[in-house]
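Student: predicted structure and sequence below. I'll ask about it afterward.
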Amino acid sequence: MAPHKAPDSSRRSDRSRRAIYDAALALVGESGYRRTTIEGIAARAGVGKQTIYRWWPSKAAVLMEAFLDLAARAAEEANPRAGGGAKEGGAEYGIPDTGDLAADLKLVLRATVDELNDPLMEAPTRALTAEGIVDAKLGAEFVEKLLDPQLALYVTRLEAAKEAGRLRPDADPRIALELLIAPLTHRWLLRTLPLTHAYADTIVDYALGGLTPRP
């Protein structure tokens, strides 16, 4: 007789964790953050409530980790499309560095538009954004774990462009990136006008070229 193999607890735990991630993201998309509960997540994932509390202290912690995992997987899928090209001292991933700053920024902002328009990403992003306004601790965690690492990629790319003479010597990369990100976020939050690739391209053109007539 073949020896009996004990169940692989790590694989079982990974399946349970993945089921919990999927359940949390699905429920917050369907019902919103306030109506999503640990009990609901456990029932949707097919696990006991005690399993969730063993791994996370709160609903916010579950959703935050689930969303960070979703964002990481989305970045991994997008990275091959954004890769390639010569390096100019910029980021190794996230924002390409081909030497053409406008083209690189347009590529990344178009990908951001696609993410914000993706129902799978949009619902939890809106939920965490809205809840982070009233829950300072959750908001700070959202900024620290998700937004700041993404914004750092822009800073790195803009610093490389500055060193290569493609930005003004006195340009502040942090302010520059806000000129790129803020309009997208504003339009996405208000939902009054469509978020499109053409809009993303125009933002880059305005940010890099300015609005005043050139001599």
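Tutor: On my side now, so go ahead. Just so it is clear, the model here is predicted, and its values are computed rather than measured.

Student: make it CA atoms for all contacts and neighbour counts henceforth
Tutor: Will do.

Student: let's verify residue 5: helix, strand, or coil?
Tutor: What DSSP: H, G, I helix; E, B strand; the rest coil gives for residue 5 is coil.

Student: then this one, side by side with the first:
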Amino acid sequence: MPDKTAPDASRRSTRSRSAIYAAALALVAEIGYPRTTIEGIAARAGVGKQTIYRWWPSKADVLLEAFLDLSAQAAGQAGQAPYEIPDTGDLAADLRAVLRAAVDRLLDPAFEAPARALAAEGLLNEQVGREFVARLLEPRLRLCARRLRAAQDSGAVRADVDPRIALELFVSPLAQRWLQRTGPLTHAYADTLVGYALYGIAPR
């Protein structure tokens, strides 16, 4: 008879991880990150808390993994690669598409609560902050910078512009408005950012 112990254990592990991810995301949305605990996640997921501690050292690490999984699933359902930056030859249109998609994601209730929790935790927990940037933000920033370099090659952006610094003209105001709720986050706002920023980096 074939030994089915390993496959069954693997399936149980996958099911448990999925349940833990769902529990962490749900609790953060329902009761907030400060009140979410490992014990609460374990109870919601129907697993022992030692199971969680065996895989993650803290609730922040659980939430980060859950959020990364949620982002990957959302991209897959949309038929997209996890990180995809358009290059239609029209830099303004491409950047508007990227920032509009960012607005939609930031306003999506499924993403907003865990994203805010991780952004806040990352300010207090240096390790979580580094992981959040390296695994979620940095891949997108690298592709955006590559898109700006392509625009430099085509003459749409000045050759003396540093693409990584130029990205801050687009990304930082959007993040600040979202984090601090200083104004409405809309497609129109994203389009305005693109217009202002491109004026600053366009050839004279």
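Tutor: Happy to help now that I have it. What you see is a predicted model; the values in this text were computed from it and never measured.

Student: got a TM-score for the pair?
Tutor: Scored against TM-score structural alignment, normalised by the length of structure 2, the superposed chains reach a TM-score of 0.89; 201 aligned residues with a C-alpha RMSD of 2.4 Å.

Student: show me what contacts the residue nearest the centre of structure 2?
Tutor: The residue lying closest to the centre of structure 2 (C-alpha atoms, centre = their mean) is residue 136, at 4.9 Å. Residue 136 of structure 2 makes contacts with residue 68, as judged by C-alpha atoms under 8 Å, 6 or more residues apart in numbering.

Student: and it, what's its match in structure 1?
Tutor: Under the alignment by TM-score structural alignment, residue 136 of structure 2 pairs with residue 146 in structure 1.

Student: could you look up the SS state of that match?
Tutor: Classified using three-state DSSP, residue 146 of structure 1 is helix.

Student: related to what we said a few turns ago, distance check, the residue nearest to the centre of structure 2 against residue 158 of structure 2.
Tutor: Using C-alpha to C-alpha, to the nearest Å, residue 136 of structure 2 is found at 28 Å from residue 158 of structure 2.

Student: do residue 61 of structure 2 as well
Tutor: Residue 61 of structure 2 is 41 Å from residue 158 of structure 2, by C-alpha to C-alpha.

Student: how about residue 17 of structure 2?
Tutor: Counting by C-alpha to C-alpha, the gap from residue 17 of structure 2 to residue 158 of structure 2 is 47 Å.

Student: number of nearby residues for residue 161 of structure 2?
Tutor: Per other C-alpha atoms under 10 Å, the neighbour tally for residue 161 of structure 2 reads 16.

Student: again, but for residue 104 of structure 1
Tutor: 17.

Student: what sits closest to residue 95 of structure 2 if chain neighbours are left out?
Tutor: residue 194 (6.6 Å; C-alpha to C-alpha, 6 or more residues apart in numbering).

Student: please name the residues that touch the one you found.
Tutor: Listed by C-alpha under 8 Å, 6+ apart, the contact set of residue 194 of structure 2 reads 92, 95, 96, 170.

Student: can you redo those residues as JSON lines with distance to residue 21 of structure 2?
Tutor: Shown next, in JSON lines, are the contacts of residue 194 of structure 2 (distance: C-alpha to C-alpha, whole Å):
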{"residue": "92", "distance to residue 21 of structure 2": "37"}
{"residue": "95", "distance to residue 21 of structure 2": "32"}
{"residue": "96", "distance to residue 21 of structure 2": "32"}
{"residue": "170", "distance to residue 21 of structure 2": "31"}
